[in-house]
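Trainee: kindly generate the corresponding structure for this input.
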Amino acid sequence: MTTPENETYSAQDAPEFAAAQFVRWFRDVAPYVHDFRGKTFVVAFGGELVRDGVLNALIQDLSLLSALGVKLILVHGSRPQVNEQLRLKGYDMQFGRGTEPTSAPALECAKEAAGEIRLDIEAAFSQGLPNTPMSHAKIRVISGNFVTARPVGVIDGIDYQHTGAVRKIDVEAMKAVINQGAIVLLSPLGFSPTGEAFNLAMEDLATSVAIALRAEKLIFLTQDRLIKDPAGNTITELAREIADRLLAEHELDEDTRAFLSHASRAVKRGVARAHLLPYTLDGSVLLEIFTHDGVGTMVVEDALDDLRPAEVDDIGAIVQLIEPLEADGTLVPRGRAVIERDVERFTVLEHDGVIYGCVAVIPYLEDGMAEMACLIVHPEWQGEGEGEMLLRHAEMRARAMGARRLFVLTTRTSHWFIKRGFVRGSVSDLPKERQLTYNRSRNSLIFIKRL
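Mentor: As a prediction, this is how the structure comes out:
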């Protein structure tokens, strides 16, 4: 069935498939709405987004988040606008990536550019035309001297003049604003106790604010600075330890490296999630937040201090975790010999020398699949998110292997997997090799998740 591109329907005469699709989508996003209500997001973007005409669409999406109860801090950059001001005024200098000296004329250009962008953002949030996403929004945007800055000073003999760094964030003042339902808007400028203004890096400012507020999310909107695997596919979730490893290899381009380093720093310092999103994709913020897989790269801490590959010396502890579940029928009996053979497929959770959880990932790459098995957390350690941690690790490990789908067999924990994005499958959906070893007498349920 096809419809004209611009044709719309009322709720009464909408085609049945479209109405069902809408209802299903609305129900699917409800858990995310509940989860993020009252949480703080720091959303940061450079002047490139404004230059490329994407600001209005972004403001509409952010106003929706605000209406859903998300507390928002916006941090904008202005590098292309500052460079344009410098060019128009006949100055030779241009700002690039990285920390550079800011002369007095360049600071004046930075003030002008920041003022223009701030007014554009405030105007966009003030829209209220009927039949638009901004109708009845009535969102207040508050700017102010929330950021105390200090001069970068002289480094290796270079005087950075009016280039600054964040010294302090007025957390209480920001919380007072966002707790009243308003949005805090920060320009890349900070002020010293002596009244001087300093030019700040947008990425550093946003990261410092997210850390100070213990934000749920730090979101960087970039032109397309996502982390890709060797096949060119976007890596949707990245453990901070792996992000740091990528940064140490010095193979990323300068922009991607800068965004990823700030994302890693934020997560290391207590921000729950840091995201790199393409502003070139319309609605990328909503797609990242309200869909399971998202559209960007998300950096997470993953508590990797407790998570490590299993070793031969861990076999006894793994067997002790598995045996009670084998005895009550939750897991199929494997035997110590099988664990010894497959130990390199296991990851364990260890704290103070005690192994309290494990998971195994078994590849079936000819079918583009991997099996997650033996996901176990000791009963005394359950309830603190360790199962989620092991699941995320298994998903990342399966992706790294090249698997496109992850499957699990279970007899007693089906609801746990359904809540985490797995869907019911059948024996015929399993890899051919795994179909041959499927134990029909146990009648285990099969659940599959796209990666």
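Trainee: rest of the way, CA atoms for contacts and neighbours
Mentor: Will do.
Trainee: from residue 234, how far off is the nearest residue to residue 96 once chain neighbours are set aside?
Mentor: Nearest non-adjacent residue to residue 96, counting by Cα to Cα, 6 or more residues apart in numbering: residue 79, 7.7 Å away. Distance of residue 79 to residue 234, computed by Cα to Cα, to the nearest Å: 27 Å.
Trainee: more neighbours: those two, which one.
Mentor: Remark: of residue 79 and residue 234, residue 79 carries more neighbours, 22 against 14, as counted by other Cα atoms under 10 Å.
Trainee: the more buried one contacts residue 47, correct?
Mentor: Yes: counting by Cα atoms under 8 Å, residue 79 does reach residue 47; the two are 5.9 Å apart.
Trainee: residue contacts, residue 294?
Mentor: With contact taken as Cα atoms under 8 Å, 6 or more residues apart in numbering, residue 294 is in contact with 236, 287, 288.
Trainee: isn't there a strand covering it?
Mentor: No: under the criterion used here (DSSP: H, G, I helix; E, B strand; the rest coil), residue 294 is coil, not part of a strand.
Trainee: strands along the stretch 251-400 of the chain, start to end?
Mentor: With DSSP state E, counting those that start in this stretch as the criterion, the stretch 251-400 of the chain has strands at 273-278, 297-300, 307-309, 346-351, 354-364, 369-377.
Trainee: buried ones in the longest one?
Mentor: Neighbour-count burial for strand 354-364, counted by 16 or more other Cα atoms under 10 Å, picks out 355, 356, 357, 358, 359, 360, 361, 362, 363, 364.
Trainee: ok, the last one - contacts?
Mentor: Residues in contact with residue 364, defined by Cα under 8 Å, 6+ apart, are 370, 371, 403, 431, 433.
Trainee: so the fourth one touches residue 369, yeah?
Mentor: Just to be clear, that refers to residue 431. Yes: counting by Cα under 8 Å, residue 431 does reach residue 369; the two are 7.2 Å apart.
Trainee: for these two, indicate the residue with more neighbours.
Mentor: With neighbours defined as other Cα under 10 Å, residue 431 and residue 369 compare such that residue 369 has more, 24 against 19.
Trainee: tell me which residues touch the more buried one, please.
Mentor: The contact partners of residue 369, taken as Cα under 8 Å, 6+ apart, are 363, 398, 403, 404, 405, 406, 407, 431.
Trainee: could you do residue 244 as well?
Mentor: Residues near residue 244 by Cα under 8 Å, 6+ apart: 261, 264.
Trainee: in the host helix or strand of it, what counts as buried?
Mentor: Here residue 244 sits within helix 240-249, counting by DSSP states H and E. Going by neighbour count (16+ other Cα under 10 Å), the buried part of helix 240-249 is 240, 241, 243, 246, 247.
Trainee: from residue 377, how far off is the residue nearest to residue 362 when sequence neighbours are not counted?
Mentor: Sequence neighbours aside, residue 371 is the residue nearest to residue 362 in space, at 5.0 Å (criterion: Cα to Cα, 6+ apart). Residue 371 is 18 Å from residue 377, where distance means Cα to Cα.
Trainee: could you do residue 22 as well?
Mentor: Look at residue 22 and residue 377: by Cα to Cα, they are 38 Å apart.
Trainee: now show me the structure for the sequence below, then we'll compare the two:
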Amino acid sequence: MSLVFPHTFVPWFRSVAPYIHAHRGKTFVVAIAGELIAAGKLATFAQDLAIIHATGIKLVLIHGFRPQVEEQLTAKGHASRFSHGMRVTDAVALDCAQEAAGQLRYEIEAAFSQGLPNTPMAHSQIRLLSGNFITARPVGIVDGVDFQHTGFVRRIDAMSVRRAIDFGSIVLMSPFGFSPTGEAFNLSMEDVATSTAIALQADKLIFVTEVRGVPMDPSQANDPECEIDQELALADAEKLLGALPNPVQPTDTAFYLQHAVKAAKNGVDRVHIIPYSVDGSILMELFTHDGVGTMIVDEKLESLREATPDDIGGILQLIEPFERDGTLVKRSRTEIERDVGHYTVIEHDGIIFGCAALYPYPEAKTAEMAALTVSPEVQGQGDGERILKRVEQRARAMGLDSIFVLTTRTMHWFIKRGFQQVDPDWLPEARKRKYNWDRRSKVLVKRLG
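Mentor: Here you go, the predicted model:
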């Protein structure tokens, strides 16, 4: 029997709970590269999707099959042909694609139909539903190249897909479509996923791929240690895409980025590019602050702003652990409700990760910065300094000459940022009367030059 340690489990579960609440009832389109299945990761990925589905998220799953089609073609001694980053699908390639798609659908359905034994989702009953949801059109002839049975998505039957996920099924779609005359077309997983997400106006489109995300330096895209851009505003993603060469391989930076930009421009709230090589990557992307890949959004999700009454609950949840261990002086909900206008907060996707209050003493041309708090999840990433700078801006706008803090444990952090220790007698008279001599807090002042 495994042991549960409350001192680690409870804070972890509390940190995950806001994401569970935020995602419940939302629609996510998840697109998996065929390489994930070829790497033998389908079983654990099905388990992770079952967990996500159990939290009340509506799922559409779309699989790719590039390596599987290559395997079929090799077995038949038939060479692959590509142009403009797309496969030229002749009669043999079409036959191989159909065989690969059928085999993969069988494997995926089997992974979800066995009750997921010996996993956290044992005995779960998950219905996968497939159908002819995609109407396709041919690519045709481009620059003299006849793509034959390669196609693009013409239309997604969004009403039928929506009806299925609303009734609790996971919809499974293969990158195949048919014309109104019944002709079959080989499609790309990325095109199907993007078109489906747009048609459903999905809350998220998630590409689970052979790449780690969008590298900060595209020239280092092939470096497994390159730094990944965790969040890209749509405008920045478009600018980056415009500076990149047309993609040829799925590992090219622009390959998934072009589809992410298209989806974000057409109403999909969030688009994620994450690696299948990291175990549980989709869980970490959805239920942790930083995730593991790149997220493209129409606007930056993180905002540094003044607090509103809607933030009171988030502020209380953030500061409560620090009040409990004595780092902060305890404040009642009534006090925070009364003073919420004094607070500055850092919010990320609806969750408060940092805050500080500014209490002015105009007669002394100074103000107290109190309750400076940053969530343990994001400490060390500069959020404390960003809040401090915003508070300093607010104090300068009030015409004040300085700000001060009272602290028992974080004196060195403030000293490194320009604060100097003074005697408690320096405090404004109104604040000196409330000074707790038993707590013996250090008084630190920063001049606002």
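Trainee: dump the residue contacts of whatever residue of the first structure lines up with residue 175 of the second structure.
Mentor: Residue 175 of the second structure maps onto residue 188 of the first structure when the alignment is built from TM-score structural alignment. For residue 188 of the first structure, the contacting residues are 75, 76, 77, 78, 114, 199, 200, 201, 202, 205, by Cα under 8 Å, 6+ apart.
Trainee: now those as JSON lines including secondary structure, distance to residue 438 of the first structure and neighbour count?
Mentor: Formatted as JSON lines, the contacts of residue 188 of the first structure follow (DSSP: H, G, I helix; E, B strand; the rest coil; distance: Cα to Cα, whole Å; neighbours: other Cα atoms under 10 Å):
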{"residue": "75", "secondary structure": "strand", "distance to residue 438 of the first structure": "53", "neighbour count": "23"}
{"residue": "76", "secondary structure": "strand", "distance to residue 438 of the first structure": "55", "neighbour count": "26"}
{"residue": "77", "secondary structure": "coil", "distance to residue 438 of the first structure": "56", "neighbour count": "28"}
{"residue": "78", "secondary structure": "coil", "distance to residue 438 of the first structure": "59", "neighbour count": "29"}
{"residue": "114", "secondary structure": "helix", "distance to residue 438 of the first structure": "63", "neighbour count": "23"}
{"residue": "199", "secondary structure": "strand", "distance to residue 438 of the first structure": "63", "neighbour count": "28"}
{"residue": "200", "secondary structure": "coil", "distance to residue 438 of the first structure": "60", "neighbour count": "26"}
{"residue": "201", "secondary structure": "coil", "distance to residue 438 of the first structure": "56", "neighbour count": "24"}
{"residue": "202", "secondary structure": "helix", "distance to residue 438 of the first structure": "54", "neighbour count": "22"}
{"residue": "205", "secondary structure": "helix", "distance to residue 438 of the first structure": "54", "neighbour count": "25"}
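Trainee: wait, residue 66 of the second structure sits on residue 35?
Mentor: Yes: using Cα under 8 Å, residue 66 of the second structure is in contact with residue 35, at 7.5 Å.
Trainee: leaving out sequence neighbours, find the closest residue to residue 156 of the second structure.
Mentor: Among residues not flanking residue 156 of the second structure along the chain, residue 134 sits closest, at 4.9 Å (Cα to Cα, 6+ apart).
Trainee: so what does that neighbour match up with in the first structure?
Mentor: So residue 134 of the second structure corresponds to residue 147, using TM-score structural alignment.
Trainee: quick one: that match and residue 173 touch, right?
Mentor: No: judged on Cα under 8 Å, residue 147 of the first structure makes no contact with residue 173 at a distance of 10.4 Å.
Trainee: for these two, indicate the residue with more neighbours.
Mentor: Higher neighbour count among residue 147 of the first structure and residue 173: residue 147, with 22 against 14, using other Cα under 10 Å.
Trainee: so which residues of the stretch 101-250 of the first structure form strands?
Mentor: 141-142, 147-151, 154-155, 158-159, 164-169, 183-186, 189-191, 197-199, 217-222, 237-239.
Trainee: what does the last one correspond to over in the second structure?
Mentor: When the second structure is aligned by TM-score structural alignment, the counterpart of strand 237-239 of the first structure is residues 231-233.
Trainee: got it, and the fifth one?
Mentor: The counterpart of strand 164-169 of the first structure in the second structure, using TM-score structural alignment, spans residues 151-156.
Trainee: hmm, who's touching the matching stretch?
Mentor: The contact list for stretch 151-156 of the second structure (Cα under 8 Å, 6+ apart) reads 133-140, 177, 185-188, 191-192, 195-196, 199.
Trainee: and what of stretch 434-441 of the first structure?
Mentor: Against stretch 434-441 of the first structure from outside (Cα under 8 Å, 6+ apart): 427, 428.
Trainee: quick one, what contacts the residue lying closest to residue 254 of the second structure once chain neighbours are set aside?
Mentor: Computed as Cα to Cα, 6+ apart, the closest residue to residue 254 of the second structure that is not its neighbour in sequence is residue 247, at 5.6 Å. Going by Cα under 8 Å, 6+ apart, residue 247 of the second structure touches 85, 253, 254, 255.
Trainee: if you set the cut-off to 7 Å instead, what comes out?
Mentor: Shown in contact with residue 247 of the second structure (Cα atoms under 7 Å, 6 or more residues apart in numbering): 85, 254, 255.
Trainee: so how far is residue 85 of the second structure from it?
Mentor: For residue 247 of the second structure, the distance to residue 85 of the second structure equals 6 Å [Cα to Cα].
Trainee: quick one: the helices in the stretch 1-150 of the first structure?
Mentor: 16-36, 47-51, 55-67, 79-88, 104-125 (DSSP state H, counting those that start in this stretch).
Trainee: Serialize those to CSV and add fields for distance to residue 137 of the first structure.
Mentor: Formatted as CSV, these follow (distance: least, Cα to Cα, whole Å):
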stretch, distance to residue 137 of the first structure
helix 16-36, 18
helix 47-51, 21
helix 55-67, 7
helix 79-88, 29
helix 104-125, 8
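Trainee: the ones you listed: which one's closest to residue 278 of the first structure?
Mentor: helix 47-51 (9.9 Å; Cα to Cα).
Trainee: show me what the closest one is packed against.
Mentor: helix 79-88 (3 or more Cα pairs under 7 Å, 6 or more residues apart in numbering; DSSP states H and E).
Trainee: buried sites along the helix it packs on?
Mentor: For helix 79-88 of the first structure, by 16+ other Cα under 10 Å, it's 79, 80, 81, 82, 83, 84, 85, 86.
Trainee: ok, the equivalent of the last one over in the second structure - contacts?
Mentor: Residue correspondence, TM-score structural alignment: residue 86 of the first structure in this structure matches residue 73 in the second structure. The neighbourhood of residue 73 of the second structure, defined by Cα under 7 Å, 6+ apart, consists of 79, 93, 96.
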